[in-house]
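1. Just a sequence and a predicted model for now, questions to come.
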Amino acid sequence: MTTTNHTDYLVRATALDERVRAFALNATGVVQELQRRHDTYPAVTAALGRTAMGALLLSASTLKEPDQVLTVDVRGNGPVRRVMVTADGRGQVRGLVGDPHVHADSTNGKLNVRGVVGTEGYLAVTKDLGMRETYRGMVELVSGEIGDDLAYYMAKSEQTPSAVGIGVFVNPDLTVEAAGGYLVQLLPGLSDDEIGAIEQRIAALPHPTQLLREGTTPEQMLERIFPEGYTFGDRQDVTFHCPCSRERFEAAIVSLGHEEVTRIVEEEEQPYTEVVCHFCNETYHFSPDEMQAILAAAR
């Protein structure tokens, strides 16, 4: 299931003779779709949306092939418990949350993401690059705000000092009005003055959602950070996409084995077996005859 919004895209760029890598995106439609599918309350919408955008930005900076996949898994001591997102080299993303219906009081008029995520726990990034082994890096949560935690991960686990600015603006009716942000990676060779100038301009930037609500594009975000100019790399659409399918769930049920499938069939109280994808909330129904066929395949 893919949902495309043509205003949703990500740009890659470099600046200062390729000593800086930069990425910016508008993912409003993606986060709208995540909110719709999971029926998240505002602070959870922001947590899930920020994590999704973080995964997209990290994927853009890391993945080289379309089929490679990056997962960001946030587990905190807050009531949402878990936020997990996967993104691939095509700019496709999906996610899930432990509890979509939790709330935390706003702080200074802003959604309290820290309140639902928690301040103790960890953020893990897993990269499946199509090789025999996957790469996994993990850091403790430093704020629970997601953006700061991703920047800490980049500095500690990837040894790349980075600035991460991501945000989600949620309307009173729970819909998403704006979602987007940027990732700026500082590479070796920059002088202290150059680093200081970049940091000052980022600190002076309005919040990413304010920029988006004013009509600022991802390219214009980068222009604000690099007024001396930057080298445009490419543009990539970003979309919500879940690769689940009826066939995949059939195979998953078969893999449970004959004994477990028999138990499911015998204990099912409805006239069908229902399977729900936790990433997209799509529901699949299997009739008794279909389950018997799966049962036979599981022998």
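-> Structure received. Model, not experiment: these values are computed from the prediction.
2. From here on, just use CA atoms for contacts and neighbour counts.
-> Fine.
3. Can you tell me, leaving aside adjacent residues, what's nearest to the residue positioned nearest the centre of the chain?
-> Nearest residue to the geometric centre of the chain (C-alpha atoms, centre = their mean): Ala52, 1.5 Å. Once flanking residues are discounted, Ala52 sits nearest to Val85: 5.7 Å by C-alpha to C-alpha, 6 or more residues apart in numbering.
4. dropping in the other structure now:
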Amino acid sequence: MSDYIVRATAANETVRAFAIDSTEMTATAREKHHTFPVVTAAMGRLMGATAMMGSMMKGEDDKLTVTIKGDGPIGQMTVTVDSHGNVKGFPANPCVDIPLKYAGKLDVGAAVGAGTMTVSMDLGLKEPYNGQVELQTGEIGDDFAYYFTTSEQTPSAVGLGVMINTDSTVRHAGGFIIQMMPDVEEETIAAIEKVLQNSKSVSEMMEAGMTPEDMIQALLGDLNPEIFETVPVRFHCGCTKEKVAGALATIQTGELDQMIQDGEDIEVKCHFCNSTYKFSVEELKEILEKRNEEK
């Protein structure tokens, strides 16, 4: 089955929850960026969390971008999602190989390091909303929970997991977000905390064959959860040669002139999906001429 998010409420709508199966998008990102296992895990967690956060947006043209910039060997990771569930992202350094945290456990926190997480929401206003927090552990889930709690004043629990096969392919990827609404009762919070303390990890739940619906039931079953929406998500980059040509048209005239004078075809690569677009000298001349005509 393709990747999807379920959205739910519980405890008389005083709790809202999201759960995702992001296996395919994580596998696609790995294939496009040729990531080593620890980077695959880090990117998979970031894409899953960003996709769930993006499903909270309401506007048709809303976009969300989350950037994690750490001092670990990955450097920076950027993920963008639109309101239609299209997710894309890239790591600065896809080829990171560090020791395991312990047997069978990739050390995502060490690969990310200390730094910041920046959230930018383009909600169709004059300026996008930007929020930034210090990374707490670099494990991604803890960092999103801290962001929700401090920047949005919404106490949240975030669980993320990516399981990698011995051949470095993606076995499972997914996660959940549980958020407390302002009118939640203390008893409800205590009940959720108790369940989270004793629950299996996301990877363990998915390895047992649990779906996003099953995860919601396992975590909130005693609080009468109701799933009210299922949202498909996928790794998708909308880049085209025409869009790249439009970007080339925005660079300084002198740079375009230099490319043309060099007399050689150029290649432009999309950071998000690694697609490469070639432009001949004649095409560069057309881009420059069109821009001059529009002035």
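-> Noted; the coordinates are in hand. Everything numeric here is computed off the predicted structure, so don't read it as measured data.
5. Can you give me the TM-score here?
-> Put the two chains on top of each other and the TM-score (TM-score structural alignment, normalised by the length of the second structure) is 0.95; 290 aligned residues with a C-alpha RMSD of 1.2 Å.
6. just to revisit the earlier point, list the contacts for the residue nearest to Ala52 of the first structure?
-> Shown in contact with Val85 of the first structure (C-alpha atoms under 8 Å, 6 or more residues apart in numbering): Leu48, Thr51, Ala52, Ala55, Thr71, Val72, Asp73, Val93, Arg94, Gly95, Leu96.
7. Can you list which of the residues you listed are found in strands?
-> Thr71, Val72, Asp73, Val93, Arg94, Gly95, Leu96 (DSSP state E).
8. Which parts of the second structure are helices?
-> 23-33, 37-54, 108-112, 141-151, 186-198, 202-207, 212-220, 241-248, 253-262, 281-294 (DSSP state H).
9. now for the fifth one, which elements pack on it?
-> Looking back up the chat, that one is helix 186-198 of the second structure. helix 212-220 (3 or more C-alpha pairs under 8 Å, 6 or more residues apart in numbering; DSSP states H and E).
10. hmm, 10 Å instead?
-> strand 15-21, strand 156-164, strand 170-180, helix 212-220 (3 or more C-alpha pairs under 10 Å, 6 or more residues apart in numbering; DSSP states H and E).
11. can you put the ones you listed in TSV and add distance to Glu229 of the second structure?
-> Output for those, formatted as TSV (distance: least, C-alpha to C-alpha, whole Å):
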stretch	distance to Glu229 of the second structure
strand 15-21	10
strand 156-164	19
strand 170-180	15
helix 212-220	11
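12. Point out the most buried one among these.
-> strand 15-21 (a mean of 26; mean count of other C-alpha atoms under 10 Å).
13. which one is the corresponding residue of the second structure for Val275 of the first structure nearest to, not counting chain neighbours?
-> Correspondence of Val275 of the first structure to the second structure, assessed by TM-score structural alignment: Val268. Distance criterion C-alpha to C-alpha, 6+ apart; nearest residue to Val268 of the second structure, sequence neighbours excluded, is Tyr277 at 5.2 Å.
14. In the first structure, what sits opposite the one you found in the alignment?
-> That one, Tyr277 of the second structure, aligns with Tyr284 by TM-score structural alignment.
15. OK, contacts around that match?
-> Ser245, Arg246, Phe249, Glu250, Tyr272, Thr273, Glu274, Val275, Val276, Cys277 (C-alpha atoms under 10 Å, 6 or more residues apart in numbering).
16. Against Ile225 of the first structure, how distant is it?
-> 47 Å (C-alpha to C-alpha, to the nearest Å).
17. ditto for Arg21 of the first structure
-> For Arg21 of the first structure relative to Ile225 of the first structure (C-alpha to C-alpha), the value is 12 Å.
18. what sits in contact with each of the two?
-> Ala15, Val184.
19. what's the closest of the helices of the second structure to Val133 of the second structure?
-> helix 141-151 (6.2 Å; C-alpha to C-alpha).
20. now the closest one against strand 170-180, angle please.
-> 20 degrees (axes from the mean of the first three to the mean of the last three C-alpha atoms, to 10 degrees).
21. compared with the first structure, how much does helix 141-151 of the second structure deviate?
-> Once fitted to the first structure, helix 141-151 of the second structure is off its aligned match by 0.4 Å on average (mean C-alpha distance after the TM-score superposition for the first structure).
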